[in-house]
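Q: Got a sequence here, can you model it:
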Amino acid sequence: MDFIFFDADGRYFNFLCLYQILYKPVILTIFSAMQTMRWAFMLCTISQLDVLIYNFENMKELVKAGNCEINEAFKDGFKKNIVHHCAIIQFVNTIGRAFGGQILLFFMINSFIICTTAVQFFSIPNPLNNIMELVWIFGFLFIMIIMLYIDCYFGTIITEKGSQISMTVYCFPWIDLKQDLKKQFIIFFVRNQQDLVINASKLIPVSMTTFRKVMNWTYKGFAVLNQMRK
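A: Okay, here's the model as predicted:
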């Protein structure tokens, strides 16, 4: 991409200089947009789960305050919350289908980049004489690890919030409900037993457990390459 074979006095040299100036910011902008897009969708899911949890808790508060009879509070709020919950599940599945391949590819490429960059970091001769090179490589390594961590962290938060919904609904005084409302409660509780997980291409769950596994394999690869270098 450096085009070193072009003559500096050629007619196209100015256009090549302009390209060299623009392509890096453009690539960086596109990469940042693609990376932060799925983070935005994950944050949107987390916020919607918080809203849903609040709505379920609000049903209990209405009963405790005596502003509403228990069956009435459950009947009015439960159906709306069920629709909201189904929409969140569908949205999470859409995120998995849209970004699953990208996330899986990012896991593989990122682990390889972290491994090779770490080897490069420890291969610098005379570290005290190459402080700036150390800073740049360490900064790049830190950014790649943080990007991987954010994906897995948001995925774990979504799973935990999904489990919190079950606990919040279970704490509702459902024993005092009418028989038909109890059936609705049991159906929802059984259907919500499955964890709310974003999967990378339906193969790897995006979670902190996956982050630890990826870093573990990355360290093993680094150890092998570093040993070969020696």
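
Q: from here on, contacts and neighbour counts on C-alpha atoms
A: Fine.

Q: what residues are up against residue 204?
A: Counting by Cα atoms under 8 Å, 6 or more residues apart in numbering, residue 204 touches 104, 210.

Q: just residue 45 next, same as before
A: Applying Cα under 8 Å, 6+ apart, the residues near residue 45 are 88, 91, 92, 158.

Q: and the last one, what does it touch?
A: If you count contacts by Cα under 8 Å, 6+ apart, residue 158 has them with 42, 45, 46, 49, 196, 197.

Q: Which parts of the protein are strands?
A: In the chain, strands defined by DSSP state E lie at 199-200, 204-205, listed in chain order.

Q: Make TSV from the contacts of residue 158 and add distance to residue 190 to it.
A: As requested, the contacts of residue 158 are exported to TSV (distance: Cα to Cα, whole Å):
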residue	distance to residue 190
42	25
45	22
46	22
49	18
196	13
197	17
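
Q: here's the other one to compare against:
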Amino acid sequence: MHSYKTHKVINLMISFFYRIGLWHRGANPTVKELKAKFFYCIYHALFLLSLVVGAITTESVDKKIFLAEVAIAIVVLLIKLCLLIWKQGQILDLLNRFCVFSIRDDDDASYFNNKLGRFMKFVTAFLIAVLFVGFSESVVLSFLGSEKSLFLEIAFPLDWKHNDIAFYIATFFIFTEVFLAIIAVLFSILIWYLLLICSLRYNVLGSELRKLGHEQIVEKANKKTLEKRMQHNFFEGLKSSIKIHLHLRELTTELESFFSKLFLTQFGTSGLCICGSIYCLAFNVGDNVLERLTYLSLLLYFIAELFMITYFGNEIMLSSNSLSYSLFQSNWVDQPQSTKKCIIVFGEYLKHPQELIVGRLYPLTLETFTRILKSAYSMFNVLKSFQQ
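A: Sure thing, here's the model as predicted:
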């Protein structure tokens, strides 16, 4: 028996949320903790406001498109930040219910560990890339070149173009806002982690169903006694699998309900952000190589945010869809008639896969991902026709 709990990397992120005051300890937040939570939300909303006003007031069409693209991305990140701050209890409850469980078989545990380890390696590389891009666009790019300039030319109350102190204050403001955006990205990783655990638990359940009735009983007894013992073990394993499946369906439904509006917002904005990034790259908006690399990194980030949720949603659908086939790979033919009836009923129930539906309209699958990419390309063609 292998017992699992929340991964240590996720626990480090949770500790970080507590340390910086995003989350509170105890049943209810204190007045001081509430002030900190409101400050984070309002402060990040000011960044969105400065981007929107900057996009309206700037004269360059290219900068308008870029600032509008970043503003749209910040809308999603602001929603994530607010969810992270104000839905602490529900997030911790989901983590506890999804991630605390046991796996009986050694091979299944090895499969689970391998998949989870590869995901954590990807998360580490992803975070390093996000930190590099965030630091570059908020600090490094501001000091490149002979003239003072902000990579994100936001609207700012001080005259940063002609005053050094105002320039440093504006740079610090952008740096702190990008820091909050990166915290919202950490919440994205939490979401991916929950979706991954859900899909892996469905895969492990499928493996357990396939192995029903195939275990060897090592004890000396006559053939009839051994047969009854195996039939009893099969039935107990079947009951356990049914309970696990019902529990997983309940958890997945809760996950769908909790993140549905957020995913719908991502679906509605991802195409615009990807379109804007492609435009900046296609028409060579950047003044230097580092700026162009930043545009490319932003494009990859927008695609990754969309791809990860649709990929894991697709994995949940596929892994739950294969459960019916896995059930009939078990040694069900040697079971008594009463058990076979239960298997047939359960098999019919398993024919309906667990598909996450966003906003009761869009399935969280790779098909939706490709549709959004196609819509982004169509919007880019419209922008390109205006440019010509």
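
Q: how near is the one residue sitting closest to the centre of the second structure to residue 339 of the second structure?
A: Residue closest to the average C-alpha location in the second structure (Cα atoms, centre = their mean): residue 192, at 3.1 Å. If you measure residue 192 of the second structure against residue 339 of the second structure using Cα to Cα, to the nearest Å, the figure is 38 Å.

Q: now for the contacts of residue 158 of the first structure, which pair is the farthest apart?
A: 49 and 197 (13.0 Å; Cα to Cα).

Q: picking up where we left off before, nearest to residue 171 of the first structure, of the contacts of residue 158 of the first structure?
A: residue 49 (17.0 Å).

Q: so of the strands of the first structure, which one's packed in deepest?
A: Mean neighbour count (mean count of other Cα atoms under 10 Å) peaks for strand 199-200 among these, with a mean of 22.

Q: Of all the strands of the first structure, which one is nearest residue 24 of the first structure?
A: That would be strand 199-200 among those, by Cα to Cα, at 28.4 Å.

Q: ok, residues contacting the closest one?
A: Outside strand 199-200 of the first structure, the residues that reach it (Cα under 8 Å, 6+ apart) are 96, 99, 100, 101, 102, 103, 104, 205, 206.

Q: got it, and stretch 366-380 of the second structure?
A: 267, 270-272, 274-276, 278-279, 306-307, 310-311, 314, 362.

Q: can you check stretch 178-192 of the first structure too?
A: Taking Cα under 8 Å, 6+ apart as the rule, stretch 178-192 of the first structure contacts 71, 74, 75, 82, 166, 169, 170, 174, 175.

Q: Identify the residue nearest the second one in space, chain neighbours excluded?
A: It stands for residue 74 of the first structure. Spatially, and ignoring its direct neighbours in sequence, residue 74 of the first structure is nearest to residue 59 (6.7 Å; Cα to Cα, 6 or more residues apart in numbering).

Q: Check the first one too.
A: If the residues on either side of it in the chain are set aside, residue 71 of the first structure comes closest to residue 177, at 5.7 Å by Cα to Cα, 6+ apart.

Q: could you dump the strands of the first structure to JSON lines with distance to residue 131 of the first structure?
A: Shown next, in JSON lines, are the strands of the first structure (distance: least, Cα to Cα, whole Å):
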{"stretch": "strand 199-200", "distance to residue 131 of the first structure": "38"}
{"stretch": "strand 204-205", "distance to residue 131 of the first structure": "38"}
